[in-house]
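Visitor: please find the sequence and the predicted model below.
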Amino acid sequence: MKKEEKIRLGISIGDLNGIGSEVVLKTFEDSRMLDFCTPVIFASVKILSFLKKHYKSNTNLHGIDKTSQILDGKINVLNVWKESVSINFGQEDEKVGSYAIKSLVAATKALKNDDIDILVTAPINKHSIQSEEFKFPGHTDYLDQELNGNSLMFMITDDLKVGLLTDHVAVKDIAETITPELIEQKISTIHNALRQDFGISKPKIAVLGINPHSGDNGVIGKEDEEVLKPTIQKINDSGKLVYGPYAADSFFGSNNYKAFDAVVASYHDQGLIPFKTLSFGKGVNYTAGLHKVRTSPDHGTAFEIAGKNQADNSSFKEAVFAALKIFKNRNEYNELTKNPLKKQPRKPQNKAGREQKL
């Protein structure tokens, strides 16, 4: 029997002045991780060797210059650049931010070309990445453009899944951003993700109100009565199990969320504050709505502890396992629905990374 090809896990390195490289190195210090996947870190073997020494990590790195040299059983580091980079832990630095984007762009290209199967992104600093070439608020918007998707920020654990109608939108703009079309699109994305990526055949979805107490029948804002409620009813009439709006202030504290497969929050903090309170360190940020799988840890660059060897890699490791599981679930779903998206077998390579002639 032919040995099954391992899933290729691409990793964008994030902000080198933050904790991203630390949690990546710590995750793959455990050699058993190579039983599950073949990691490909998009960065520079020179800079990661420096960081490995700084953190006293025993992670073995395998430097490569092109994706055809990727080897199973190795922690591959694809050299996106070879020049030296000045690291100042905990500092916001546009130059360092530019290397985070070089890594992301290279990893995304490899994902589009099927040189890697899934992508896990280490944290970036949203301010230092801005430039004339990159004007996105974060990973999600960039990947949405590059992968032609309808992306949705979906925060997940085994027991709690929270999606957002609006993510990086200023509070003053939330109400006017939420339209019936947006609600239908986001809930459709969540419904499809729950079915194909998490194996839930008939998902139940709760929707939180836009205003305090879901508007109190129009006393505290009209959006819940005029926009949210009729749209939820329309979606429910179509056969999806979608309920709400529920008052957000008591929904999580009363454990109501446990009766649903996913919760839809109207805006960023409404969903992420309870999610991170209940699951910090175990949560994963999953970008639903793309034809490729991307996850990330549920934390940022943590400049305050960067370089101190204090970072907890639990969330990054969870992001790796979530991406692997979603990839397998999605392939099984596509096979069952007669639309297989199986991994195409790659041309065999010798140890030098060159294609063997058959």
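Guide: Sure, I can see it. Numbers count the residues shown, from 1 in each chain.

Visitor: okay, CA-based contacts and neighbour counts for the rest of this
Guide: Fine.

Visitor: please, where are all the helices along the stretch 251-358 of the chain?
Guide: Ranges of helices in the stretch 251-358 of the chain, per DSSP state H, counting those that start in this stretch, are 268-279, 314-336.

Visitor: adding another structure so you can compare the two:
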Amino acid sequence: MSEKLKIGISVGDINGIGLEVIIKSLMDSRILDFFTPIVYGNTKVASFHRKAIGINDFSFNVINSADQANAKRPNMINCWQEDVKLSLGEQTEIGGKYAFISLQRAAEDLKNGLIDALVTAPINKHNIQQEGFNFPGHTEYLQDLFAAEDVLMFMVSEDLRVGVVTGHIPVKDVSQAITEESILKKLHMMNQSLRTDFWIDKPKIAVLGLNPHAGDDGLIGSEDQDIIIPAIAKANEEGVFCFGPYPADGFFAADTYKKFDAVLAMYHDQGLIPFKHIASRTGINFTAGLPVVRTSPDHGTGYDIAGKNLASHTSFLEAIFEAVHIVNRRREQAELTANPLAFRRLSKDRD
């Protein structure tokens, strides 16, 4: 039997719900049959959260490095030794400082091949800003760290997959950022990810319009006709099976998304609002386009419920298992590609 995957977990903002959902996700020992968890944090901080939510029968195995991980226990690397003042539910400089220490250590281990994937608990995009982290979020930080030319914020659930052309930018800048080139790049990345990471041989992708009613034949803005439609046509010429542009409101209201393997939205809220409603706490965020695997839950720091034992860990657990599945799919795909005969047999079985 091959060695279990090592899944690294960063703790996010230590004043939020990150450690609560981490602890709840790792409490069931049966999950250790599938992967070895390594949390990058601090045992004193973890104990504070554990006691705050009234959990007594759980502890971490403390290690100094990922290669010391016990495959039969949830593991924790103490990324700092000093005592830290916690202020649950509050946005503080301390919360951002230690969120970055955790993320930085985990990401470096991922880069060095000491862990097989990274699952990130939520950060606060304001208080984490500091020397070494001047990015809108995890996605951009990891893109820079791994020198990826481009990445795709890919929201994934059992019923729906949504990617966005523009991510964490102001709405007033969206229109300028929508270009034929940017749409084409995201379509190719989405298509490749669907094939490699989700094993969909011939993905069918829907593309949303930018303006109300997808521009209404140019009556409400020209971007849909002048930019999006030509991009879709070119993508099809280049082997990406895509359709649109669809007006976003009717597309989701009429359940049209169920006819496609994925949806490319033009901007953040256009895609994420319907996604989070439809996924209903089971969705996850996957950063496609990286040479490594990173996932996260589809929620934020949850300051309003931090320390109250109210946070659902469903999305976080889904993020962990999706990371495991994607790593395994990528590895099996690489093995099959190296063995063309086996790859052809598998392709016939899929068809």
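Guide: Good, I have the coordinates. This structure is a prediction, so every number in the text was calculated from the model and none was measured.

Visitor: and of the helices of the stretch 251-358 of the first structure, who's closest to Glu5 of the first structure?
Guide: Glu5 of the first structure lies closest to helix 314-336 among the helices of the stretch 251-358 of the first structure, at 12.6 Å (Cα to Cα).

Visitor: mean per-residue distance, that closest one to the second structure?
Guide: Compared with the second structure after the fit, helix 314-336 of the first structure shows a mean deviation of 0.8 Å (mean Cα distance after the TM-score superposition for the first structure).

Visitor: next, the angle helix 268-279 makes with that helix.
Guide: Inter-element angle recorded for helix 314-336 of the first structure and helix 268-279: 100 degrees (by axes from the mean of the first three to the mean of the last three Cα atoms, to 10 degrees).

Visitor: buried sites along helix 314-336 of the first structure?
Guide: Buried residues in helix 314-336 of the first structure, defined by neighbour count with 16 or more other Cα atoms under 10 Å: 314-324, 326-333.

Visitor: strands of the stretch 101-250 of the second structure, start to end?
Guide: Secondary structure of the stretch 101-250 of the second structure by DSSP state E, counting those that start in this stretch: the strands cover 117-120, 152-156, 161-164, 205-208, 242-246.

Visitor: make CSV out of these and add distance to Pro230 of the second structure and mean neighbour count.
Guide: Formatted as CSV, the strands of the stretch 101-250 of the second structure follow (distance: least, Cα to Cα, whole Å; neighbours: other Cα atoms under 10 Å):
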stretch, distance to Pro230 of the second structure, mean neighbour count
strand 117-120, 37, 28
strand 152-156, 21, 25
strand 161-164, 18, 27
strand 205-208, 12, 25
strand 242-246, 10, 21
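
Visitor: in TSV: those strands, plus distance to Ile284 of the second structure.
Guide: Listed next are the strands of the stretch 101-250 of the second structure as TSV, based on distance: least, Cα to Cα, whole Å:
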stretch	distance to Ile284 of the second structure
strand 117-120	10
strand 152-156	5
strand 161-164	10
strand 205-208	19
strand 242-246	23
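
Visitor: quick one: which of the ones you listed is nearest Tyr40 of the second structure?
Guide: Smallest distance to Tyr40 of the second structure across those (Cα to Cα): 10.0 Å, for strand 117-120.

Visitor: mean shift between that closest one and the first structure?
Guide: Counting by mean Cα distance after the TM-score superposition for the first structure, strand 117-120 of the second structure comes out at 0.4 Å.

Visitor: and of the strands of the stretch 101-250 of the second structure, who's closest to Asp269 of the second structure?
Guide: Closest to Asp269 of the second structure of the strands of the stretch 101-250 of the second structure is strand 161-164 (Cα to Cα; 9.1 Å).
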